[in-house]
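# quick one, structure for this:
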Amino acid sequence: MRADQDLREVVASVQAVQQYQPPKRGIRSATPEEIQAGLTADVYFVGTQQILHELGLSDEVVTAEIFANHAGVLAGVEEALTMLAPLNVTVDALDEGSMVSAKQVVMRITGQYGVFGLYETALLGILAASSGWATAAHEIVEAAKPVPVVSFGARHVHPAVASVMDRAAMVGGAQGASSILGARQAGEIPSGTMPHALLLMAGDTVKAAQAYDALMPPNAPRVVLVDTFKDEAEEALRVAEALGSKLAAIRLDTPRERGGVTPELVREVRARLSQKGYGHVGIFVSGGLTPARVGPLVEAGVTGFGIGSYIAAASPLDMTMDLKEINGKPVAKRGRIPGLTPSPSLKRRQTGATGD
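So this is what the prediction gives:
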């Protein structure tokens, strides 16, 4: 018996769930196989499947609609469709990256409830979390235009979802991501500069910059952190003199303890670099940035942003799944309108035997 079949036995009944002993491992995140088998479901969906089977209702053909409870950017569609791909269901969905309004249907699933009902928890989680990250990225990308934004949020989330967050950020408009897996899964080269640890270990900004230049691939932009030891403008000039035309940008990440990165600091660094003939050197800024902060920094001369916590800490874009038809008959809970919601923007993604 295959491992995935063994896992499906775990969700065959509430009793089986209670008896299940997961393998001991230090990293707690679910594997793709566990997610696909249904082990991340709310347990009451297991009980529901068990009861419906006993009542002879598991094979009833239903249509479920997933809708957003708030406006935002839709993400996670690709991952949700991957989950549904092995199932004999028909799926209609909006495009990844669509702007959605509150109560708008983002996905419609038709099939036997016993086939897909167990996956409601995972589907909603995938769409809600990814859409929340994509929406936050969109907000800050819009505020930063035309300056590019790179997702630096991997350190703010569990590593199991860092790549999911980075992909969602790029769906929302970010032009790159720092995490290896997140960027490479999106077909991009990971974007990054250097950490303060490198500079502290090297003991000197110019020494670290020269080592970076000597060892990194030619296509890696030379972006050097300049706020570790001395005045930022002074360090920027030292690095520019050492690397010359090879220096793509300096990075400012001045901590809150020293006032953070301000428009005044950016203007000073920009002016001093230009006065010495280093007008080609950009200014990349990171550290606690929000949409309200990036606008004035753009005006001051910033040429790139690394955004971490604002994207990573975004609230999920809450999603709800409702049954709207059972065997073709319109249904709904009280307060909702029975029957399918007019949703002309949905596109057919998967056709099952029970679909039309």
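
# alpha carbons only for contacts and neighbour counts from here, please
OK.

# other SSEs contacting the longest helix belonging to the chain?
The single longest helix within the chain, with elements called by DSSP state H, is helix 120-144. On a contact count with 3 or more CA pairs under 8 Å, 6 or more residues apart in numbering; DSSP states H and E, helix 120-144 meets strand 72-73, helix 77-84, helix 159-171, helix 291-300, helix 309-312, strand 319-326.

# quick one: closest of these to residue 37.
For the helices and strands packed on helix 120-144, the distance to residue 37 is smallest for helix 77-84, at 9.7 Å, taking CA to CA.

# quick one: list the elements packing against that closest one.
For helix 77-84, the packing partners by 3+ CA pairs under 8 Å, 6+ apart come out as helix 120-144.

# 6 Å - rerun?
Helices and strands touching helix 77-84, by 3 or more CA pairs under 6 Å, 6 or more residues apart in numbering; DSSP states H and E: there are none.

# just say helix, strand or coil for residue 109.
Under DSSP: H, G, I helix; E, B strand; the rest coil, residue 109 falls in the strand class.

# got it, and residue 150?
Classified using three-state DSSP, residue 150 is strand.

# and it, how many neighbours?
Using other CA atoms under 10 Å, residue 150 has 25 other residues around it.

# tell me, how many residues neighbour the residue lying closest to residue 262 once chain neighbours are set aside?
Closest residue to residue 262 apart from its sequence neighbours, by CA to CA, 6 or more residues apart in numbering: residue 297 at 7.1 Å. For residue 297, the neighbour count with other CA under 10 Å is 24.

# correct me, but residue 297 touches residue 263?
Yes: counting by CA atoms under 6 Å, residue 263 is a contact partner of residue 297 at 5.1 Å.

# please generate a structure for the following sequence too, so the two can be compared:
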Amino acid sequence: EGETFNPKETILRIVGPYEEFGIYETALLGILAQSSGWATAARECREAAKDKMFICFGARHVHPAVAPVMERAAIVGGASNASCILAAKILKRQPSGTIPHAAILIAGDTVTVAKAYDEIMPPDSPRIILVDTFKDEAEEALNVAEALKGALEGIRLDTPSERGGVTKELVNEVRQRLNQKGYNNVKIFVSGGLTPDKIRELSEAGADAFGVGSYISGASPIDMTMDIKMVDGVPVAKRGRIPGLIDNPKLKRVK
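Here you go, the predicted model:
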């Protein structure tokens, strides 16, 4: 779980009567291939974010039956947490997220929702408020900071592509304006089409945390194959493959 591997490396060895495990070949390969692809994408995001938080927001891009598996793989790969409730529960964690645009659109005002969220939610629920719904992001960030004072943990920038998305210039402006008003402790959470390169760019501009969705959910599976390499103690293999077991010191015996 989370160990790196190289092409042609044996990552799983099954020893036993073929009739007991052969039926699961397709399922096992699918689990390994897809989960490894998701985990690898998450690892790339972790390397880009370094020690900063990044949460997997990929559940909305996949079938709900798949979402918990995908977000679990993302955490194995390095994500700080998952937004998918079931994925977090499987890993005995509390899911992470922020308020949705829908709440602000229905209420008609960001500050109104921010105050209601602060009043209703448990004290240990982070106050991270979206600031790109109705007004200029920098202006709204200051409005929310003034309204919640020390209770505000962070603001979230999720500016849509129709308005240019979240840019390093925007992150820098919001950071500077918050600092000038004494809100140096308010973190900047960014999301929306993030890639490892974008994470690095926005991190350098002052972003503190990231929500990554499609880069992880859309990761290509890593091809896997299952081969019979020994029958009744005799090395065997199909043409093109070397008969016999391939040693890998990283394998751990599981009964």
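
# of all the helices and strands packed on helix 120-144 of the first structure, which one is nearest residue 136 of the first structure?
helix 309-312 (5.2 Å).

# corresponding residues in the second structure for that closest one?
Aligned by TM-score structural alignment, helix 309-312 of the first structure falls on residues 214-217 of the second structure.

# flag every buried residue along the matching stretch.
Neighbour counts using 16 or more other CA atoms under 10 Å place 214, 215, 216, 217 of stretch 214-217 of the second structure among the buried residues.

# export the residues you listed to CSV and tack on distance to residue 186 of the second structure?
Shown next, in CSV, are those (distance: CA to CA, whole Å):
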residue, distance to residue 186 of the second structure
214, 27
215, 27
216, 27
217, 29
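
# residue 39 of the second structure: which of these is nearest?
Using CA to CA, these come closest to residue 39 of the second structure at residue 216, 7.8 Å.

# isn't that closest one up against residue 38?
Yes: using CA under 6 Å, residue 216 of the second structure is in contact with residue 38, at 5.4 Å.

# about what we covered before: alignment lookup: the residue nearest to residue 262 of the first structure to the second structure.
In the second structure, the residue paired with residue 297 of the first structure is residue 202, using TM-score structural alignment.

# for residue 322 of the first structure, same thing?
Checking TM-score structural alignment: residue 322 of the first structure goes with residue 227.

# format the helices and strands packed on helix 120-144 of the first structure as CSV; extra columns: distance to residue 256 of the first structure.
What follows is those, written out as CSV (distance: least, CA to CA, whole Å):
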stretch, distance to residue 256 of the first structure
strand 72-73, 30
helix 77-84, 38
helix 159-171, 25
helix 291-300, 14
helix 309-312, 14
strand 319-326, 36
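
# closest one to residue 64 of the first structure among these?
strand 319-326 (4.2 Å).

# which helices and strands does the closest one pack with?
For strand 319-326 of the first structure, the packing partners by 3+ CA pairs under 6 Å, 6+ apart come out as strand 61-68.

# the strand it packs on aligns to what range in the second structure?
Using TM-score structural alignment, strand 61-68 of the first structure lines up with nothing in the second structure.

# okay, angle between that strand and helix 120-144 too, please.
Taking axes from the mean of the first three to the mean of the last three CA atoms, to 10 degrees, one finds that strand 61-68 of the first structure is oriented at 30 degrees with respect to helix 120-144.

# what's next to strand 61-68 of the first structure, contact-wise?
Defining contact as CA atoms under 6 Å, 6 or more residues apart in numbering, one finds that strand 61-68 of the first structure is touched by 102-112, 319-327.

# can you flag the buried ones in the residues you listed?
104-112, 319-326.

# where do the strands sit along the first structure?
Remark: strands assigned in the first structure by DSSP state E are 61-68, 72-73, 90-93, 99-100, 105-112, 149-151, 176-177, 222-225, 247-252, 282-286, 304-307, 319-326, 329-330, 347-350.

# between those, which gets nearest to residue 120 of the first structure?
Short answer: strand 319-326, nearest of these by CA to CA, at 7.1 Å.

# how far does that closest one sit from its chain's centre?
25 Å (CA atoms, centre = their mean, to the nearest Å).

# also stretch 44-52 of the second structure?
Here stretch 44-52 of the second structure is found 11 Å from its chain centre; the criterion is CA atoms, centre = their mean.

# okay, buried residues for that stretch please.
44, 45, 46, 48, 49.

# contacts for stretch 172-181 of the second structure?
With CA under 6 Å, 6+ apart as the criterion, stretch 172-181 of the second structure contacts 138, 205.

# likewise for stretch 41-51 of the second structure?
74, 77, 78, 196, 200, 216.

# the residues you listed into JSON lines, with extra columns for distance to residue 93 of the second structure?
Converted to JSON lines, the contacts of stretch 41-51 of the second structure look like this (distance: CA to CA, whole Å):
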{"residue": "74", "distance to residue 93 of the second structure": "14"}
{"residue": "77", "distance to residue 93 of the second structure": "16"}
{"residue": "78", "distance to residue 93 of the second structure": "14"}
{"residue": "196", "distance to residue 93 of the second structure": "25"}
{"residue": "200", "distance to residue 93 of the second structure": "27"}
{"residue": "216", "distance to residue 93 of the second structure": "20"}
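
# mean per-residue distance, stretch 34-41 of the second structure versus the first structure.
With mean CA distance after the TM-score superposition for the first structure, stretch 34-41 of the second structure departs from the first structure by a mean of 0.7 Å once superposed.

# which bit of the first structure covers that stretch?
Under the alignment (TM-score structural alignment), stretch 34-41 of the second structure falls on residues 129-136 in the first structure.

# what's the closest non-adjacent residue to residue 191 of the first structure?
Using CA to CA, 6+ apart, the nearest residue to residue 191 of the first structure is residue 178, at 4.7 Å.

# same question but for residue 244 of the second structure, I mixed them up
When the adjacent residues along the chain are set aside, residue 244 of the second structure lies closest to residue 235, with 4.2 Å between them (CA to CA, 6+ apart).

# is that neighbour in contact with residue 243, as I believe?
Yes: using CA under 6 Å, residue 235 of the second structure is in contact with residue 243, at 5.0 Å.

# compare those two (neighbour count), which wins?
Neighbour comparison, residue 235 of the second structure and residue 243: the larger count goes to residue 243, with 16 against 13 (by other CA under 10 Å).
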